[in-house]
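# structure for the following, please:
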Amino acid sequence: MTTLNRLVLWNIDHTLVDVGRVTREVYAEAFQRTIGRPLVRLAPTPGRTESEIIFETLAFNDVVTTDDHLPAFMRALAEAFATRRADLKTHGRVLAGARETLDALGRLPDTAQSVLTGSIEPNAVLKVTELGLADRLDLEVGGYENGVYSKAALLELARSRAGAKNGVQYGESATVYIADSPRDVQAAHIARSPIIAVATGSATAAELRGAGADVVLPTLADTDAVVRAVLELTGR
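Coordinates of the predicted model:
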């Protein structure tokens, strides 16, 4: 019998954790440090990469961008997040069922778990580390915002990294993305990978179904439902 190598990639914000308060404070500080004046309006964040959020935020605040803005803003984001790592525990939270679902999927044979996120790597790692989820995920092979690739391309990159590290091949249909926004659904479709969407972010279940998610769940609280969906989507 052929062994199925399965890869589960997790979105972080509003799928596994909610650190919205800290994120808003960090963006305000990074904007002030980079532009030299207070942030008035932050761009929408669900399903987007950091560079998309930064460029739209700059436009919303009447900033004429230059080539220096993106790297400077990303550096400021990383520095501001690092100084608030304690706030992640105080004001952040792990969403219902996330910890239990990570544990349950981790017990499946031939299954690896990592992240696919629009956050830059240092901030993504801080979020899951400070909220106690890092030991359940292989963060070394994750897909992170790097200013170049779309989320669909980052999904492919994470799949390739995980395969190279583990000495196996993760097929498109054996790589499941779990996320919470229609933009994440679109990224999974482009990468030809199945997606489980949870209505724990700003999108409703109806919007996620309308975007074409393979499975839509209200939350991660029903661990068995998530595991069953992963198994069914990957042919087990």
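
# okay, CA-based contacts and neighbour counts for the rest of this
Fine.

# following the chain onward from the strand ranked longest in the chain, which element is next?
Assignment by DSSP state E gives strand 111-120 as the longest strand of the chain. Next helix or strand after strand 111-120 toward the C-terminus (DSSP states H and E): helix 121-130.

# what about Asp62, which SS state?
Following DSSP: H, G, I helix; E, B strand; the rest coil, we place Asp62 in the coil state.

# how near is it to Val40?
Applying Cα to Cα, to the nearest Å, the value for Asp62 to Val40 is 10 Å.

# next: Gly92.
23 Å.

# between these two, which one's more packed in?
Gly92 (19 against 12; other Cα atoms under 10 Å).

# which residue sits closest to that one, ignoring its sequence neighbours?
In space, and not counting its chain neighbours, Gly92 is closest to Val19: 4.4 Å by Cα to Cα, 6 or more residues apart in numbering.

# could you also give me the structure for this next sequence, so I can compare it with the first?
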Amino acid sequence: MEAHLLLMTLDDPAPSCATPVLVLWDLATLLYPTDEIDRRLHRDAAEQVLGRPCTPAPPATDLTDPELARRTLLRQGLSATQAGALLPAVLGRLAVCHRSRGLAPAQCRARPDTVAALRMATGATGAVHTVLTGTIRPNALLRLRASGLTGLVDTGAGAYGSDDCRWERLVSIAGRRAWARDGREPPMVVVTSRPRVAEQARTAGAKVIQIAGDGRHGQHGQRAGYRGLTLPDLRTAAEVLVELPMDEWSRNLVPPRSNAG
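Presented below is the predicted three-dimensional model:
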């Protein structure tokens, strides 16, 4: 298919590799936005740690939980040193706040094509499908359960905001987890709609499938300034993952650099 030919031309082929491909689905791409929920949770966590009313951080996108927690603390007038010292406590309270608030399915919904795309993609052999998210692990697991996605991804193989604050490092951490489990560094594919995540995933050595979300790109994608494909939606991404045999992905993807970050 054309996508196969496109993939083959993106980079020089890497040596053949039998290691399963690690497919990292950006959780924020799978779900409807939770930005306002996140800002309220971070405000609540900061209030519990500081013992006084707090103001939410200004709206921002693509932040990991550690980044948002730090911004929230700085918004309360703390110095950078004070915010850094309190960060572990705030992240710990963040999980407590999330559990106490609960999360109704209506507050954490998968996008319409998410379940179908994951079911299609996980039917392909030779790949491990998991999540990449800036949300701390306990809260990410709550969201996966609330949105009905828990059984569709390997939650033990991904990377979470509780692991690091930088997207590049999160991609590398996911690769190291797979290496520790399987004994080899895996080729990695990151599926995301967010340019910042896409760029930092590329820096970490992963191939990127970017979801355009506006339908402007054709089914077979096009090159977009970073190694990978730009596709219109999650279902098309799943079709590409299924139709391109995973051993082809292994041969033509560059394994992540172990010294990234």
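
# before we move on, back to that, the residue nearest to Gly92 of structure 1: how many residues sit nearby?
Around Val19 of structure 1 there are 21 residues (other Cα under 10 Å).

# what does Gln169 of structure 1 give?
For Gln169 of structure 1, using other Cα under 10 Å, the count is 17.

# give the aligned equivalent of it in structure 2.
Counting by TM-score structural alignment, Gln169 of structure 1 corresponds to Arg184 in structure 2.

# which non-adjacent residue is nearest that match?
Using Cα to Cα, 6+ apart, the nearest residue to Arg184 of structure 2 is Thr19, at 6.6 Å.

# surely that neighbour touches Glu248?
No: judged on Cα atoms under 8 Å, Thr19 of structure 2 makes no contact with Glu248 at a distance of 11.5 Å.

# higher neighbour count, these two?
Taking other Cα under 10 Å, Thr19 of structure 2 and Glu248 do not tie; Thr19 has more neighbours (20 against 17).

# tell me the SS of the more buried one?
Quick answer, by three-state DSSP: Thr19 of structure 2 is coil.

# mind checking how far it is from Trp249 of structure 2?
10 Å.

# which neighbours do those two share?
Pro187 (Cα atoms under 8 Å, 6 or more residues apart in numbering).

# show me where structure 2 has its helices.
Counting by DSSP state H, one finds helices in structure 2 at the ranges 2-10, 27-30, 35-50, 65-75, 80-101, 114-121, 137-146, 167-182, 195-203, 234-243, 246-252.

# so which of those helices gets nearest Gln210 of structure 2?
helix 195-203 (6.9 Å; Cα to Cα).

# tell me, the closest one lands on which residues of structure 1?
Counting by TM-score structural alignment, helix 195-203 of structure 2 sits on residues 182-190 of structure 1.

# could you list the buried residues of that stretch?
Buried residues in stretch 182-190 of structure 1, counted by 16 or more other Cα atoms under 10 Å: 182-189.

# can I get the helices of structure 2 in TSV with distance to Ile209 of structure 2?
Shown next, in TSV, are the helices of structure 2 (distance: least, Cα to Cα, whole Å):
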stretch	distance to Ile209 of structure 2
helix 2-10	11
helix 27-30	12
helix 35-50	23
helix 65-75	24
helix 80-101	30
helix 114-121	13
helix 137-146	21
helix 167-182	14
helix 195-203	8
helix 234-243	7
helix 246-252	12
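
# relative to Val153 of structure 2, which of these is closest?
helix 114-121 (8.0 Å).

# report the buried residues of the closest one.
114-115, 117-121.

# what's that helix packed up against?
Under the contact criterion of 3 or more Cα pairs under 8 Å, 6 or more residues apart in numbering; DSSP states H and E, helix 114-121 of structure 2 touches helix 234-243.

# mind giving me the packing neighbours of the helix it packs on?
Secondary elements touching helix 234-243 of structure 2 (3+ Cα pairs under 8 Å, 6+ apart): helix 114-121, strand 207-211.

# what do you get if the cut-off is 7 Å, keeping everything else the same?
helix 114-121 (3 or more Cα pairs under 7 Å, 6 or more residues apart in numbering; DSSP states H and E).

# quick one: the helix it packs on aligns where in structure 1?
Going by TM-score structural alignment: helix 114-121 of structure 2 matches residues 98-105.

# average gap between that stretch and structure 2?
Here the mean offset of stretch 98-105 of structure 1 against structure 2 after fitting is 1.3 Å, by mean Cα distance after the TM-score superposition for structure 1.
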